[in-house]
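S.K.: kindly return the folded structure for what I paste below:
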Amino acid sequence: MSPELGHYALVLALCVAVAQGTLPLLGARRGDPGMMELGRTAALAQVALIAVAFLALVQAYVTSDFSVANVVRNSHTAKPLLYKITGTWGNHEGSMLLWVLILAVFGAGVAAFGSNLPPSLRARVLGIQGLIGVGFLAFILFTSNPFERLDPAPLNGDDLNPLLQDPGLAFHPPLLYLGYVGFSITFSFAIAALIEGRVDAAWARWVRPWTLASWCFLTLGIALGSWWAYYELGWGGFWFWDPVENASFMPWLLGTALLHSAIVTEKRDALKSWTLLLAILAFSLSLLGTFLVRSGVLTSVHAFAQDPARGLYILGFLIVVVGGGLGLYAWRAPKLAGGGLFAPVSREGGLVFNNLLLATLTLTVFLGTLFPLVLDALDAGKVSVGPPFYVATFIPLSLPLLIAVPIGPFLAWKRGDLRMALRQLVAVGVVAVAAGIVTLFIAHRSVVLAACGIAVAVWLVLGALRELARRIQLFGVPPGDSLRRLVGLPRAAIGMTIAHAALGLTVLGITGVSVWQTETIVMLKPGASVAHAGYEVTLDSVQDVRGPNYVAERARLVYRRDGAVAAILQPERRLFAVQRRVTTEAAIRTSPLADLYATIGESDGKGSWTVRLYHNPLAPWIWLGAALAALGGFISLTDRRLRVGAPRRTRAAAPQPAE
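M.R.: Next comes the predicted model:
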């Protein structure tokens, strides 16, 4: 499979995307079934063509075809096979090809599984999706061609950025893009609904599974990126509020709001305009993240800061998509019929409260991320917005949201009883407050923050379990009946319980690391020891080792407690010969209660090495919570009620006896 074939397939995909973006929309306007059906055919053809192009690029990497400029810039014959494959998307051009492939996959998903959608709505959704594809395919072909040839071809390549030669970051981009690009479908559904002028419970039922799937993948992508930064960059932290980190976090926050808002639209035919706006803004923030990473305005280990001209193209595309979507919303949304009424204290009211706080948190991160960039662009000075700003703003705003999470499911639809809901959670509240009081006596810094964090974590976990216990009437009926009720519960309810409890686990992990982390930075010679977090840590030796495409210094650190060996960690400092770049490979020993974390730095030339030691209590729960939250979402997706167009099963009426 030659690069020319891949390039030709991309050109054909652009032509198909143009047809997909025009003919179905025209057919829906005219009521022409044949033209509307062309959208489905074009979507399936487009994904096949882009898959051919992507596989052609993968083959060029695997075979080390250095006649392709993209391969030369990002690969090397000595690179392990895994990183040759993942190097396909470890660069600007390849990552954009992966982007449009996932975009086409989502469009093909609507074409293949949306047979129960109204033909006009499906045609319009596929048409909008096709127009988005036109923008990105044109961007690739005219500014970021991954198949550009070199003549003569060099004997070897420049190698991939060593920071990207890691399993965590190898699979981080595909998961992140599945979340980012997945919101394009909700955007297309929103624009199609605005064109038709109709939003109802059926529309919300079709949107929810796409939103949930995107949210799950984005959750995994963010968590994997955080985990990679934790062990690869060697700084002992899990989140730095880097602008590129924030670029993925903002659509996650709005996607969470959209997920809950769509429930109100489906169940109560309310919040229609708000749900449409969230669908537009969630994808708009995904495009903003794409612009920040590729415009050259950011310098980050995550960014492809290469060519500002590409950034101008994406900025123009962003303005067209976001401006067009918001303009259509401003024109058509006021004409949508109002939905059902509800009291402020109700399940709907709780979800509105949830949405308002999530939107406020998104705005906070948005301002903290873009304000320094705007000032710099206007030559009005440089301002650094870092963790202290977010600790002072994000945490106080998130606390009421987290406290409200367990209460919402106990409120009735339309009109609820807050006192009755809180009465159901008295025992949970007592345990949470007790946990916070105990924390006050054992925390040695950030005492109030620690107590609040532990109390909220316990409140979330036990609150989710208490709601599940209420559903199955635990201890209220015989155990066998409770088990049967559990088996018979909708999987969406089980998924919700897992996701809400998982949020508590993540809060628990964040609190533990933030409050009780112990850091020791020392210069050690082999045989020397240092006291650290209750351990005696000895630098046993430092040896030179060789990897497939690097050389490294590997330290052997022995942790002892009461004279007995408790752990042995072997961090490395790697030098990648081709790019002459050094990376830090942390060594981590994980237990349910804490991470032992160690890195080795430079030698002072006198036989001593810089050693960084961290003891991170409860750190594993951060990523376990994120993984369980995504698992809860995927379990919910298996609920038949959340499948796109799934018809309801009905029993045939039993014949009535003759009278």
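
S.K.: all contacts plus neighbour counts: C-alpha atoms, from now on.
M.R.: Will do.

S.K.: shouldn't E245 be within a helix?
M.R.: Yes: secondary structure of E245 (DSSP: H, G, I helix; E, B strand; the rest coil): part of a helix.

S.K.: how about T22: what's its closest non-neighbour residue?
M.R.: Distances taken as C-alpha to C-alpha, 6 or more residues apart in numbering place G127 nearest to T22, at 6.3 Å, with adjacent residues excluded.

S.K.: want to put them side by side, so please do this one too:
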Amino acid sequence: MLPEIGQFTLILACVLSFLQIVYPLYGVYSGHQGAIKSAKILTTLQFLAVACSFLILAYSFLINDFTVTYIAINSNSALPWYYRLSAVWGAHEGSLLLWVFLLALWSIAVALLSKRLPAESVARVLAVLGVLAFGFYLFVILTSNPFERTLPTFPIDGRDLNPLLQDFGLVIHPPMLYMGYVGFSVAFAFAIAALLEGRLDSAWAKWSRPWTMAAWVFLTIGIALGSWWAYYELGWGGWWFWDPVENASFMPWLAGTALIHSLAVSEKRGVFKSWTVLLALSAFSLSLLGTFLVRSGVLVSVHAFASDPTRGLFILGFLVLVIGGSLLLYAVQASKVKSRGRYQLASRESLLLLNNILLIAALIVVLLGTLLPLVHKEIGLGSISIGEPFFNRMFTILVVPFALFLGVGSLFRWKRQSLEELRKPLALILMVSVLSTIVFLFVFAPSLTWLAILGTFLGFWVIVAVAYEIYLRATHRHSFKVGLMKLGNSHWAMSLGHLGFAIMIIGITMTQNYSIEKDVKLAVGEDITFEQYNFHFDHVTSLQGQNYTATVGTFSVKQGQQHIVVMKAEKRIYTVQRMAMTEAAIDAGFTRDLYIAMGEQLPDGAWAVRIYYKPFIRWIWLGPLIMALGGLLMIGDRRYRSKKETMKKVGAQHV
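M.R.: Presented below is the predicted three-dimensional model:
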């Protein structure tokens, strides 16, 4: 009975989303205040309906209701309860239900936290979100029903969740990633509502900015979690990068990064308004494109969900409708937008525009590198492969000017900047950056390559520039200590965002250039030494897990004569699917990771073992976490919470 209730509430949510489109828009264009106010009520009811549906599916997983086809395929009674819960979004149907649930969650957040916006503006935004929700509800109900029954016959037990997904990282990674994906729908809705209203002013940018930043924070954390999961779970000692489906999440991140910077300029200076709207449309459109790539079967990836052409055609049609409709509206209205601000070539506006251009250039590189092989194959020209060398080469070219501009951008004034005033600060930053690079590489690098020197220098260039800019701001009117306390959230957000990027660049540089990998044959009692570490193979034991059996290899690690750590690597066989999985042993450190993965046992009783030395790999994930922290500080800025600063009090400049 519960699955039927879940199905009913899902259909009810679909109906409510349709009413959320029609009735508020009727109120806006007829002046009917009751219809305008209904937007928040309908949004709340829609959220409650889809939340009920989602919770029923989750509960059905927890109680092992194998009369539901989706549960029978993706769960098992021996599966730990927390993996049964994550199995809700472990495959196509449940992940789509999670998508619409999160879209409803963002929608009700807009309804509840936009009390100081004009009611007509809120009604338009919620109506646009209703359009997106209605399309996805139809997709779930018509092609991807998670409540379909196996009755009258049903299995006694389920097929089990894919062992790759039986990991804590996959419990939290998809919800975070989806929160980012879906969160860009709010920026999209604000942009469409502003175009419909004929109002693109500083108020629009002001109220779009925290929502966009929130989505960007979630997407940043989601991508970092996915990278971390792939590093320790896939068992080959790197991080998963340039996989086509990972690219699908990277593209909206690039567009979102450009958008949050462009929104800052539009809010502060009233310029780039047309460009900002286009970025808002693009960020969510790329999220939809990623959904199509993952679920249409056009990509082959460990991350891909489905290969049903019916589903692919449905999403493609919805993609064309949403993107085409939004771009048509943009073409009609954006030509009338006028920027009120003026600025010279040497100004902060110019540098932000240059970095926006570089971000979009990087986005185009990823887009072409991901889609070109698909198009090439579909038009009958055969298969081509665009892999890691292409992306690495192109991004190296783009990151150099991006990091250089990023480092000094905050030193430039708005409108115009005298370059003569920056000669001494830039010389000081350059000198300290070069010295920091030399010392850092002398201490941590066993050899020098030009890529290592370049990447490390760019990282320190940004770090030193951020530190110098904070010093200037703090000592402008006060003592350094007092000045630091008076710096606002937005300033700290900018500084932490740039600092996180620099740390990530250094981490990637060191990992790419100085990682060491060895595939060795080891028997119990033998050892191997490299990078001043001695790995001794102590013994092999068996382990019985809740739904798997494992062979555990124990290794003692020494550095010189000093004992460092005991590491235990596992080779698991999952009971139901009989799939072998590697659970790597990792000794994590701030400046390096030691990584051991067990391979197969050889005929003579020895084992194939893979050992890695990964310098500074933790910095690759530390950087995004610092960037996300900066985003959270910006969201908490008092400008976006002050009751005195309403949209009505910001000078409206109509299209």
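
S.K.: so the residue nearest to T22 of the first structure touches G27, yeah?
M.R.: No: the criterion here is C-alpha atoms under 8 Å, and G127 of the first structure misses it with G27 at 10.1 Å.

S.K.: any idea how far R589 of the first structure is from I263 of the first structure?
M.R.: To I263 of the first structure, R589 of the first structure is 42 Å away according to C-alpha to C-alpha, to the nearest Å.

S.K.: now do W215 of the first structure
M.R.: Distance from W215 of the first structure to I263 of the first structure, counting by C-alpha to C-alpha: 15 Å.

S.K.: these two - which one has more neighbours?
M.R.: Higher neighbour count among W215 of the first structure and I263: W215, with 30 against 21, using other C-alpha atoms under 10 Å.

S.K.: can you say which helix or strand has that one in it?
M.R.: helix 201-232 (DSSP states H and E).

S.K.: and that helix, how far out from the chain middle?
M.R.: Relative to the centre of its chain, helix 201-232 of the first structure is centred 5 Å away, using C-alpha atoms, centre = their mean, to the nearest Å.

S.K.: show me what it is packed against.
M.R.: The contact analysis (3 or more C-alpha pairs under 8 Å, 6 or more residues apart in numbering; DSSP states H and E) places helix 201-232 of the first structure against helix 167-196, helix 243-268, strand 581-585, helix 620-637.

S.K.: rerun that using 6 Å as the cut-off
M.R.: Helices and strands touching helix 201-232 of the first structure, as assessed by 3 or more C-alpha pairs under 6 Å, 6 or more residues apart in numbering; DSSP states H and E, comprise helix 167-196, helix 243-268.

S.K.: ok, and the closest non-adjacent residue to L474 of the first structure?
M.R.: Once flanking residues are discounted, L474 of the first structure sits nearest to S482: 5.8 Å by C-alpha to C-alpha, 6+ apart.

S.K.: the residue nearest to T22 of the first structure -> the second structure?
M.R.: The alignment partner of G127 of the first structure in the second structure, by TM-score structural alignment, is A127.

S.K.: isn't its match up against I21?
M.R.: Yes: contact criterion C-alpha atoms under 6 Å: A127 of the second structure and I21 qualify, at 4.3 Å.

S.K.: ok, back up a step: secondary structure element holding the match of G127 of the first structure?
M.R.: helix 119-143.

S.K.: by how much does that helix deviate from the first structure on average?
M.R.: On superposition with the first structure, the mean distance recorded for helix 119-143 of the second structure (mean C-alpha distance after the TM-score superposition for the first structure) is 0.7 Å.

S.K.: what about stretch 26-34 of the second structure, how long is it end to end?
M.R.: From its first residue to its last, stretch 26-34 of the second structure covers 10 Å (C-alpha to C-alpha).

S.K.: I would like the residues contacting it, please.
M.R.: Stretch 26-34 of the second structure has contacts (C-alpha atoms under 6 Å, 6 or more residues apart in numbering) with A35, I36, E120.

S.K.: all set, thanks.
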